[in-house]
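Asks: need coordinates for the below:
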Amino acid sequence: MRWSTYLQIFCVALVFVVGAQGDAAKPECSQNQPQGTDDRLKTLRSHLAQDSNNIHAYIIPAGDAHQSEYIAPYSMRRKFISGFTGSAGTAIVTRTKAALWTDGRYFLQGADELDCNWILMKAGLPTTPSQTTWLNQELPAGANVGADPFLLSINSWSSYEKALATAGHKMIPISENLVDKVWLDKPSRPDAALIAMENFYTGRSWKSKIDELRGQLRAKGTFAIIVPALDNVAWLLNLRGDDVPYNPVFFSYVIVTLDTIELYIDESKVKPANIRTHLELDNCANPHCITVKPYNQILTGIKAISDGNPTGKIWLSPRTSSFAIYNQVKPEQRYLEPSPISLTKAMKNDVERQRMRETYIQESALYCQFMAWLSKEIKSRPANLTEMSADKYMENMRWNAFKDFKGLSFATISAVGPNGAIIHYKASKKSDTKLDPDQIYLLDAGGQYLGGTTDTTRTWKFTPGTAYERECFTRVLMGQIDLARAVWPEGTHGRVIDIFARQPLYQAGLQYRHGTGHGIGIFLNVHEGPGRIAPGVPRYYEKPLSPGMFFSDEPGYYEAGKFGIRLETVVMVKKAKTPYNYEGMQFLDFEVITFVPIDIINLIDLKLMSKEQRVWLNKYNSDIRTKVGPYLKERKWDEGYNWMLEYTKPIPITDEQPPNGNSAYSSSNTVAIALVTATLMMIVNYFNRH
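Replies: Coordinates of the predicted model:
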């Protein structure tokens, strides 16, 4: 290993370790919960014992055959078998035990939802064993571990296989999913209609995207690519669907070769005349003719492509292609690299950027109108004002206000008091809590519009916050501002600038267990790669922050049993205007596109903020007035307009700093740490290139 590799690992570890904290993983459950998974586990274990492969353990991932984050009800096998509803997490069932691994976003939720048949494994904590470490400890010598090969990516399968082999165990692909044998009332696969996207929204035709993709195939010496990721298929063909909750995608695969295009989909979806016209199915001309084939024939189609050109290379994405797909391609034909579509899709063109800006103006205006209503309602303390009723009111506002609204982009997080500490909380009939003006209220909401995907979080209190609540809120705000103000050299990954958002919290000994920024699609998935802003060891598919990428800027702070705070503003990467350009180097920064006021009335402590941060906040509030104000007036949302004016009043700008710097924050500390980290990373990159 080169010395520069050691240095790079050290740099990343330095940023991550500073923020790492938390208790050791422990088996947890609520003794008061009914043991709802008894019969399911008993039946599943009977299938393990009866399977001809003599299976000792069975892996049940959260995803579907397309490695999706959000999945349709018919794919929710892990939820069915365990009762855990979080989006991230893997269940493993042996003949005697059941365990579920999930990350810090879901520790509280997992403890609440899992019954006592299950061991909650808090992934990422020092004392929590990995899945394969636990299996190697639990299983007898030479055991067989089964999994559905469609539900694990190439990388995931390989990782399990290598780690289990060290203890003499084998990974066995089970063609018929064993959970499906237990899940007798399993829903059917959705079959919603497709939407053909106009160039007004996409900025380019699907034919031009195919041509660009074929150029990328030639550049890598490949003749075909298999596209299993649903958002990549939707983007490539300028189509949208409604098969998966919150994400406007549809079940399909595409195989693109240098000469052909094959679309594997339920054929009823492409029968409408507008879809046939959009895809030119009845009047096509090579090389843009699309052949439609049944969705379930994808493995047969892959084998035919492979057999038809036995010496050609086929591009497979290790992260989004399943092991089942991988097995259909001859070993000598496999070209493994992240799909080029993901990066192209993430770097939005000029038309897409403008549609997103417009979408966020109308979304910000709606948020103002909603908050005007909520502020008035909550002070009268009506008995029917709860987390769920507030959520439903906002959703109804969207349906009534916007013709281009197509649904929510994720399950709204409407959380009051202690519920806000559950990072991905979803109010239910069991947990639904009355809104209390004396408790902190966190609202994370977003919508799917033809022009873009929205995701906005704000935290409010309707009576004066305590000194501690104000400090926590203000430190979260300071981190959000510092990240929004960041400038960095082109080629920098998001993990390098993540420290900007965390430093104000670190200085007070506070932390949050989630990434700071995720990519966002254009009327597509609310979580989109291949860029991200988060600490930790770099992932092989991550790409540097590049112009046209949209990210959330969302630091937070959560105290179990008390409150949760998160502020989420969407930003777009753009070229920075700097007075100098060292050796011709291009620098980048962010353009803010969310314009929703911050709670400067009840939750801010100005004494903690630097002059630069206060100047930024005043400029932000001024932008809200000039950008959102006219839209509110145009819609005649007078309540929202007046509320917006109240929450965007200028705050004082002063050079006075808190005494001794004990509780104060100096933005220069963040700059120093970030610059040191960025400099070290630049040194590493220099020596790697030379």
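
Asks: please count neighbours and contacts with C-alpha atoms only from this point.
Replies: Fine.

Asks: packing partners of the longest helix anywhere in the chain?
Replies: Using DSSP state H, we find that the single longest helix of the chain is helix 350-379. Helix 350-379 sits against helix 199-202, helix 387-401, strand 452-453, helix 629-634, helix 638-646, with contacts defined as 3 or more Cα pairs under 8 Å, 6 or more residues apart in numbering; DSSP states H and E.

Asks: need the winner for burial among these.
Replies: strand 452-453 (a mean of 26; mean count of other Cα atoms under 10 Å).

Asks: which residues touch it?
Replies: With Cα atoms under 8 Å, 6 or more residues apart in numbering as the test, strand 452-453 has contacts from 352, 355-356, 359, 409, 446-447, 520-526.

Asks: show me the contacts for Phe80.
Replies: Here Phe80 is in contact with Trp183 (Cα under 8 Å, 6+ apart).

Asks: on that earlier part again, so which of the contacts of strand 452-453 is the most crowded?
Replies: Neighbour counts for those (other Cα atoms under 10 Å) peak at Phe523, which has 29 neighbours.

Asks: hang on, the earlier thing: could you dump the contacts of strand 452-453 into a markdown table with distance to Trp373 and secondary structure added?
Replies: Formatted as a markdown table, those follow (distance: Cα to Cα, whole Å; DSSP: H, G, I helix; E, B strand; the rest coil):
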| residue | distance to Trp373 | secondary structure |
| --- | --- | --- |
| Glu352 | 32 | helix |
| Arg355 | 28 | helix |
| Met356 | 26 | helix |
| Thr359 | 21 | helix |
| Ser409 | 22 | coil |
| Gly446 | 18 | coil |
| Gly447 | 19 | strand |
| Ile520 | 28 | coil |
| Gly521 | 30 | coil |
| Ile522 | 29 | coil |
| Phe523 | 28 | coil |
| Leu524 | 29 | coil |
| Asn525 | 29 | coil |
| Val526 | 27 | coil |
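
Asks: next, the structure of the following sequence, for comparison with the previous one:
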Amino acid sequence: MFQSFDSTADPSQAGPRLERLRALMIEENLEGLLVPHSDEHQGEYLPPGAERLAWLTGFTGSAGAALILRGKAILFVDGRYTLQAGEQTDPTLFDIESLVDNPPREWMKAHLSKGARIGFDPWLHTIGDIRGLRKALEKVGAEAVPLERNLVDAIWEDQPAPPAEPVRIHPLSYAGEAAADKLSRLAGKLAEDGIDHTVLTDPSSLAWAFNIRGSDVPHTPLALGFAILSAKDRPRLFMDPKKLSNETEAYLRELAELHAPSELETVLAELARDGAKIGLDNARAAEKLRLLVEESGGTTVSFADPTALPRAMKNEPELRGARAAHLRDGAALAPFLAWLDAQEPESLDEIAVVKHLEECRRTGEEAQMPLRDISFDTISGAGPNGAIIHYRVTEKTNRKLASGELLLVDSGGQYEDGTTDVTRTVALGRPTDEMRNRFTLVLKGMIAISMLRFPEGTRGMDIDAFARLALWNAGLDYGHGTGHGVGSYLSVHEGPQRIAKTGTEKLRTGMILSNEPGYYRAGHYGIRIENLIVVTPPKAVPGGEVEMHGFETLTLAPIDRRLIEPSLLSVEERAWLDAYHKRVFEEVGPLVDGETAAWLRGATAPL
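Replies: You can find the predicted model right below:
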């Protein structure tokens, strides 16, 4: 399963490709062109034919954008990818800017001249993005121009075809609610809000609403397509018929009218012609859909994807599945960590670590629910590579492990009953006092979130600082959010919930999130400790007056005791850690062989 490099990315070809692209820009009378990392569904994980940013620049991260001007090119990435972007792109061709602190619209507002025309593919940008872009460009007298064709596609001669992998029915025993009942609830939501129709553009929304899964993008079980939900009419599902078996087609015809994706624009235009109110999610729906509706006489209404919240709030069968998946995942992680502990570091490299971990996740799959896929490309960063927050090992960057360093391994699995995501940082040989100090400060933050109680209405932004407090007190921080939402056999990065400075969504019962503070010393090492947690129902606190939510920890894997400085932990923090390790041994120990169980007993011993 390990892939050494994205087959679409070849940095050595960036120069000639930029030349050809600029020739088309001149034909279109454009000063610049925006090339985002996105597809028509605004997804994080893209099919090969949508990896336009990687093909053009060489950068393979999961977030970013390029602004190609006639005499200059800028690649915008967030803090996770700053080092990676510098290593993967030609510095003579691309300047690197912050996607967060100086996004394309702000850069253009500061640098463009009056009359500049900036082209964009309206299928690849959300309504909200283009609204912000137009507002910024108007201030300098520049113009955002929607294009009829994608200029990168026009020069990408061997562009892969759209995927057409089989669609699978997701069993009711895992989904916990029949698709017909979900669709009825969604129609009621539209009627309640006075919306005639809405377009589901997120394949995760389709997967949840229709109880289907697919294999159209790497590591996330999605079937690409669109749906139109209506307050009164039957749903309409737009999906390539080549993906549907006789059984799946019959199942979906019971739920919706089936159409080919090519019919979406025609059907939506017809629905809009009678002045219908079409709800579009400004943060998810493509600008092209807004243009189509309004040009056809319809009215667009800002309307959040109605599946997002119910999808995020897992029901009891989904939570049972998540617990079962994490238990099996823990039984795979224990032999991996035991194996790693028994090796001489110099005998391994980062790729060997990735391969062995994937083998451990697949072992015994005949007897238990099989691993469907990994949930993202495994991060295996040794020494300085661990400081690259979303490092992806390649044959070129592959590094030997060395004694005295740290190894950061961030990985996950896709099982039919749940999605996992776990990070452990492991000492290779004897860690330094600084490493132990920093690791323990990160651990204190992870424990703080784990132990937290919070009232109804609390948002992710309200609790993010708890994970950072120990680091802040030492004058340290990390450049990413503390936690992202996680799907139920869906995307490992699921909204709308997150624990971050920008996490505005209220945390509700059943939401699964990651809990992953970190610390990264560039050029030396990286530290991250990650468990998945689920928001528990509010309950009374003895002697209290307000019911409080809390978190249940799902992940079951030991935390490296050699990296912990016990004197930095409070009594309550040590008690939490000892109780967690006791649980890991009691639940995972019976599922592994005797040699691994013996290692696990030591790894989970009280401090």
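
Asks: and the TM-score between these chains?
Replies: Once superposed, the chains reach a TM-score of 0.95 (TM-score structural alignment, normalised by the length of structure 2), with 591 aligned residues with a Cα RMSD of 1.6 Å.

Asks: quick check: which of the helices and strands packed on helix 350-379 of structure 1 is nearest to Ser552 of structure 1?
Replies: Ser552 of structure 1 lies closest, by Cα to Cα, to one member of these: strand 452-453, at 11.5 Å.

Asks: what stretch of structure 2 does that closest one fall on?
Replies: Aligned using TM-score structural alignment, strand 452-453 of structure 1 spans residues 418-419 in structure 2.

Asks: could you work out the end-to-end span of stretch 555-571 of structure 2 for me?
Replies: 23 Å (Cα to Cα, to the nearest Å).

Asks: report the buried residues of that stretch.
Replies: Thr555, Leu556, Ala557, Pro558, Ile559, Asp560, Arg561, Arg562, Leu563, Ile564, Glu565, Leu569 (16 or more other Cα atoms under 10 Å).

Asks: any idea how far it is from the middle of the chain?
Replies: Its chain's C-alpha centre and that of stretch 555-571 of structure 2 lie 27 Å apart, by Cα atoms, centre = their mean, to the nearest Å.

Asks: and for stretch 588-606 of structure 2?
Replies: 32 Å.

Asks: try stretch 209-223 of structure 1
Replies: Its chain's C-alpha centre lies 28 Å from the corresponding centre of stretch 209-223 of structure 1 when counted by Cα atoms, centre = their mean.

Asks: buried ones in that stretch?
Replies: Lys209, Ile210, Leu213, Arg214, Gln216, Leu217, Thr222, Phe223.

Asks: now stretch 365-375 of structure 2
Replies: Pro370, Leu371, Arg372, Asp373, Ile374, Ser375.

Asks: in strands only, show me the residues you listed.
Replies: Leu371, Arg372, Asp373, Ile374 (DSSP state E).

Asks: just give me the match in structure 1 for the second one.
Replies: Taking TM-score structural alignment as the criterion, the aligned counterpart of Arg372 of structure 2 in structure 1 is Lys406.

Asks: verify the stated contact: its match with Gly451.
Replies: No: between Lys406 of structure 1 and Gly451 there is no contact under Cα atoms under 8 Å: 10.4 Å.

Asks: mind listing the strands for the stretch 351-500 of structure 2?
Replies: 371-374, 379-382, 405-411, 413-415, 418-419, 422-428, 454-455, 483-485, 494-499 (DSSP state E, counting those that start in this stretch).

Asks: what is the first one packed up against?
Replies: The helices and strands touching strand 371-374 of structure 2, judged by 3+ Cα pairs under 8 Å, 6+ apart, are helix 350-362, strand 413-415.

Asks: redo that, cut-off 6 Å
Replies: In this structure, strand 371-374 of structure 2 makes packing contacts with strand 413-415, judged by 3 or more Cα pairs under 6 Å, 6 or more residues apart in numbering; DSSP states H and E.

Asks: now the strand it packs on on structure 1. Mean distance?
Replies: Here strand 413-415 of structure 2 is compared with structure 1 after superposition; its mean distance to the aligned residues, by mean Cα distance after the TM-score superposition for structure 1, is 0.6 Å.

Asks: what packs against that strand?
Replies: Counting by 3+ Cα pairs under 6 Å, 6+ apart, strand 413-415 of structure 2 packs on strand 371-374.

Asks: what's the average distance of the strand it packs on to structure 1?
Replies: Once fitted to structure 1, strand 371-374 of structure 2 is off its aligned match by 0.8 Å on average (mean Cα distance after the TM-score superposition for structure 1).

Asks: on that earlier part again, tabulate the strands of the stretch 351-500 of structure 2 (JSON lines), appending distance to Leu237 of structure 2.
Replies: Output for the strands of the stretch 351-500 of structure 2, formatted as JSON lines (distance: least, Cα to Cα, whole Å):
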{"stretch": "strand 371-374", "distance to Leu237 of structure 2": "25"}
{"stretch": "strand 379-382", "distance to Leu237 of structure 2": "36"}
{"stretch": "strand 405-411", "distance to Leu237 of structure 2": "33"}
{"stretch": "strand 413-415", "distance to Leu237 of structure 2": "25"}
{"stretch": "strand 418-419", "distance to Leu237 of structure 2": "25"}
{"stretch": "strand 422-428", "distance to Leu237 of structure 2": "35"}
{"stretch": "strand 454-455", "distance to Leu237 of structure 2": "39"}
{"stretch": "strand 483-485", "distance to Leu237 of structure 2": "26"}
{"stretch": "strand 494-499", "distance to Leu237 of structure 2": "22"}
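
Asks: those: which one's closest to Gly58 of structure 2?
Replies: Comparing those by Cα to Cα, strand 379-382 comes nearest, at 18.7 Å.

Asks: what's the offset of that closest one from the middle of its chain?
Replies: Counting by Cα atoms, centre = their mean, strand 379-382 of structure 2 is centred 18 Å from the centre of its parent chain.

Asks: again, but for stretch 90-101 of structure 1
Replies: Relative to the chain's own centre, stretch 90-101 of structure 1 is displaced by 25 Å; criterion: Cα atoms, centre = their mean.

Asks: and that stretch, how far apart are its ends?
Replies: End to end - Cα to Cα - stretch 90-101 of structure 1 spans 5 Å.

Asks: how about that stretch, which residues of structure 2 does it hit?
Replies: By TM-score structural alignment, stretch 90-101 of structure 1 lines up with residues 65-76 in structure 2.

Asks: many thanks, I have nothing further to ask.
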